[in-house]
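okay, predicted coordinates and the sequence, questions at the end:
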Amino acid sequence: MYQIKTFNAIAPEGMARFEAENYAIDQGENPDGIILRSQKLHDYAFPESVLGVARAGAGTNNIPVEALTEKGIVVFNTPGANANAVKELVVATLLLSVRPILQGANWVQSLTGGNLEEVAEANKKQFAGHELEGKRLGVIGLGSIGAMVANDAYRLGMEVMGYDPYVSVDTAWTISRRVKRAQQIEDIFTTCDFITIHVPLTDATRNLIGEKEIAMMKPTTRVFNFARGEIVDTDAILKAIENEELGGFTTDFADEKLLHNPKILVLPHLGASTEEAEINCAKMAARTLKRFLETGVIKRSVNFPTVEMSFQSPYRITIIHNNVPNMVGQISTEVAKLGINIENMVNRGRGDYAYTLIDVSETDETKMVRVKRHLAGKENVVRVRTIKNAEVFNEWI
């Protein structure tokens, strides 16, 4: 039976995927897997039993990914599961940025007297705004969210320009052919009326928008940050708005310095805060973690390569190892020494680490214990598992 530890409240629709006969939830001190949302785990003492960590969300800044990679712990996220929720909020704030809807609604609430309709009609001009149609939107990052924002903005009548040198083939197929491609990010900064950012936080994207980038923009340009707070230099934004060098800023990350400025809209991290998004993220996180524990398949990992292979043998050996030459040969030789026949095998690398799956036609559990011990003792091997395919195993014996 697998042990699962949860942090935060995970939607029950997701947790239901861990059937009671095979999984125990929050019942032990040595979990095989962890599933969480926003809990910070940088100070958490991970038990040696932990094989995988799944975040019900896209960002993994609350997880010590590098340290877990060194321990051979696979970290998963749920890209795209909350994309529609974030996209809808971005579109909503685009509309709010050109139409003073909130200001008008609040003003009406303050009115008193019997001639309210006449007063409202006589004073509505103070809340006149602009239209998005015909304006140019720049989308930096064309992943699941950015692609959806680009498509919907085009449907609103906007000219849309996207920049993403790493866009995946799958995502590229979903983007409207009418979304123009920026050859370099400067094209976004110099030509767009609105700029929205949808990239992960890395050393390369930290302060992606700063004084230099703002200086390229029109003084009327409005910037939207629904990615991560640190991607935009807050001080540079404030300085530009004070000097009337930027039209406005909208962010989903609360910062006291940004409050009480009429040209800045600060939201309390509402991007993925819908019931549907929480359910979708929980389902995807649970499904991904469950599949990894039961079959060793890695998909949607932020620290190890995607490795998928149909599991049709009695046993599977999984090896996390350093991505160095001749590891596959050494592993195969070690398995063969014990007289174990390899039926299928796949190896993938990612950076300094690699992952190998080996399916074997072996039913002798003693041999499997020995091969695990031998492989685990080899240089450059980080972690070894043997997974029994109970259904197939019973057919073989």
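Arrived safely, thanks for sending. Being a predicted model, the structure only gives us computed values, none of them experimental.

please make it C-alpha for all contacts and neighbour counts, starting now.
OK.

for the stretch 51-200 of the chain, what spans make up the helices?
Ranges of helices in the stretch 51-200 of the chain, per DSSP state H, counting those that start in this stretch, are 65-71, 83-98, 101-109, 116-123, 144-155, 169-174, 185-191.

try this one next to it:
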Amino acid sequence: MVTVTLDKVKTIKTLNHIAESGLKVFHHEDYRIDAESEDPDAIIVRSYNMHDMEIKNNLKAVARAGAGVNNIPIDKYSEAGVVVFNTPGANANAVKEIVLTSLMASSRNIFDGIEWAKTLEGKGEEVPQLVETGKKRFVGKEIKGKKLGVIGLGSVGALVANDALNLDMDVIGFDPYISIDTAWSLSRNVERAMSIEEVFETADYITVHVPLTNETKDMFNEKAFQLMKPGVHILNFSRGGLVHEGDLEIALEAGVVGKYITDFPTDTILKMKNAVSLPHLGASTIESEENCAVMATSQVKTYLETGNIKNAVNFPNAELPYTGKQRITVFHHNVPNMVGQISAIISEKHLNIAAMINKSRGNYAYTMIDIDEKVNGDVIPGIRAAINQIEDVIRIRVI
């Protein structure tokens, strides 16, 4: 168990280049940005691999300036009471744009055409005629009136689905875990698929927008490809591990899959026929990097100063208006009677609880309690010591 108090000056460590617009959030006398710090209060990261990093007791939060958190050992940080944030939706527009761009470019064989045109260099005055005779090799298809299947209707998937409708495509979407907010933002003209197989069977183009989990790993495999319409185009701007490479290669060779466009090239995929590899450009825009940085740093600053959690991936979101009263926050396992035990300890000190919130997420829970007045002397240390003795308490912070 770890007990921490909020020091006046907080140290923020960066593990990658973070846009200055985001770091400006910490341009305040209470913060210090130090990329070399060995014991920071918080870490801001993009793609740096954190799996082998030691967790120091002072570390309170990690924020990923992006959506995926595969580079962060979530379980390890959860057991240390370190909140891990991400920035869902901050790069959604950037990814949406590259998905739709790739959708049209692949359908019109633009990628292949560009590569072929490069081979005409040095042909001099013959180039115009060679272009006219060679262009028939790259006759494509218009996307208007075709069906786009969108698997995963989160921040990116919903934007792709809505904008594809504006391109006069028919759109079918599948997401058994769709949020209420996304459902409200999704056009009523997006057809709802009752199963992923329905998308596989009916779509001319399929784009996937789901995280890589044990459940989704290799979801595009031989069985899935056998259900698809011959010549289907598959776009993967989520994670490479969603596709079984061996099965994909066979499907491409047989023409079952007409094109595979991915943002996650591997040596194997680079050798495949009709596979188009982009160098992980999905969120690589100036605007996206700034949006992610601002969102990540703002969430960390709010958490350090108030204890409020928004967009965590390992603990529940919990927000309680901060009035400057003495605030006690407790991370603990999600077991019965934790709130009762914590409240009883505070009551034993003859203190009133002004406000309280308790939220759970899976095996973990988070409790915030505001004491009705500022407490001096050894009262708070005594409360901390007593709460620390409760089984299944992970970490305590006093703000």
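Thanks, I have the structure now. Nothing here was measured: the structure is a model prediction, and the numbers come from that model.

out of the helices of the stretch 51-200 of the first structure, deepest packed?
Comparing the helices of the stretch 51-200 of the first structure by mean neighbour count (mean count of other CA atoms under 10 Å), helix 144-155 ranks first with a mean of 22.

burial count for residue 230 of the first structure?
Residues lying near residue 230 of the first structure (other CA atoms under 10 Å) number 16.

typo on my end, residue 351 of the first structure
Counted with other CA under 10 Å, the neighbours of residue 351 of the first structure add up to 10.

contacts only, for residue 228 of the first structure.
Listed by CA atoms under 8 Å, 6 or more residues apart in numbering, the contact set of residue 228 of the first structure reads 200-201, 253.

thinking again about what came up before, how about the helices of the stretch 51-200 of the first structure in CSV, adding distance to residue 220 of the first structure?
CSV is the format used below for those (distance: least, CA to CA, whole Å):
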stretch, distance to residue 220 of the first structure
helix 65-71, 39
helix 83-98, 11
helix 101-109, 19
helix 116-123, 26
helix 144-155, 19
helix 169-174, 30
helix 185-191, 11
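
before we move on, back to that, select only the buried ones of the contacts of residue 228 of the first structure in PyMOL?
Of the contacts of residue 228 of the first structure, the buried ones go into a single PyMOL selection, burial set by 16 or more other CA atoms under 10 Å:
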select buried, resi 200+201+253
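
out of the contacts of residue 228 of the first structure, which is nearest to residue 360 of the first structure?
When the contacts of residue 228 of the first structure are compared for distance to residue 360 of the first structure (CA to CA), residue 200 wins out at 38.8 Å.

contacts only, for that closest one.
59, 227-228.

cool, and residue 174 of the second structure?
By CA under 8 Å, 6+ apart, the contact list for residue 174 of the second structure reads 149-153, 192-196, 199.

now intersect those residues with the strands, please.
With DSSP state E as the criterion, strands contain 149-151, 192 from among these.

nearest to residue 304 of the second structure among the residues you listed?
Nearest to residue 304 of the second structure among these, with distances taken as CA to CA, is residue 151, at 36.0 Å.

need the contact list for the residue mapped onto the closest one from the first structure.
By TM-score structural alignment, residue 151 of the second structure lines up with residue 140 in the first structure. When contacts are counted by CA under 8 Å, 6+ apart, residue 140 of the first structure touches 146, 162-164, 185, 188, 195-199.

appreciated, that's everything.
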